[in-house]
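Enquirer: build the 3D model from these lines:
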Amino acid sequence: MLFVALAVLLSLVVSAVVALYVAYPHRGERMPVVPWLGSAMERAVDAAPVLEDDERDLLRTR
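Expert: Predicted coordinates:
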């Protein structure tokens, strides 16, 4: 029972962080209450690898 409660809590926290990211930093706006969280999300997104359009063609298997 404890495992299920922790899993639900973890999924709620992750979904809240994703919703906050989509609502503010993804659109280029600052987060009003916790600007440090927005800055941390921007740094994490900048560090993540991104596929460019020409690289996406290399992954097609057809």
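Enquirer: only C-alpha atoms from now on, for both contacts and neighbour counts.
Expert: Fine.
Enquirer: for this structure, which segments are assigned as helices?
Expert: 2-23, 35-47, 53-58 (DSSP state H).
Enquirer: what are the contacting residues of the longest one?
Expert: In other words, helix 2-23. For helix 2-23, the surrounding residues in contact (CA atoms under 8 Å, 6 or more residues apart in numbering) are 38, 41.
Enquirer: quick one: it to chain centroid distance?
Expert: 12 Å (CA atoms, centre = their mean, to the nearest Å).
Enquirer: second input sequence below; structure requested for side-by-side comparison:
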Amino acid sequence: MLAIVLMMLLVLVISGGVVAYVAYPHRGEELPVAPQLGDVMRKGVDSLPTIGDYEDIRA
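Expert: Okay, here's the model as predicted:
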């Protein structure tokens, strides 16, 4: 039972982080409550490899 509760809390924390990232740093805005958290999320995403725009792939 404890494992289920802990996993559900972990899922809620991760989903809250995703929502916070999409709502602010992804659009280029600062998080109003914790700007340091937005900087950390932006640095983490910048370090990951991503696929470019569709025009970049077709070339």
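Enquirer: now the TM-score, please.
Expert: The TM-score (TM-score structural alignment, normalised by the length of structure 2) is 0.87; 55 aligned residues with a CA RMSD of 1.1 Å.
Enquirer: now the helices of structure 1 in CSV, please, with extra columns for mean neighbour count.
Expert: Listed next are the helices of structure 1 as CSV, based on neighbours: other CA atoms under 10 Å:
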stretch, mean neighbour count
helix 2-23, 12
helix 35-47, 13
helix 53-58, 9
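Enquirer: JSON lines for these, including distance to residue 29 of structure 1?
Expert: What follows is the helices of structure 1, written out as JSON lines (distance: least, CA to CA, whole Å):
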{"stretch": "helix 2-23", "distance to residue 29 of structure 1": "8"}
{"stretch": "helix 35-47", "distance to residue 29 of structure 1": "9"}
{"stretch": "helix 53-58", "distance to residue 29 of structure 1": "26"}
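Enquirer: what separation do you get for residue 33 of structure 1 and residue 45 of structure 1?
Expert: 20 Å (CA to CA, to the nearest Å).
Enquirer: same thing with residue 5 of structure 1?
Expert: Using CA to CA, we find residue 5 of structure 1 at a distance of 29 Å from residue 45 of structure 1.
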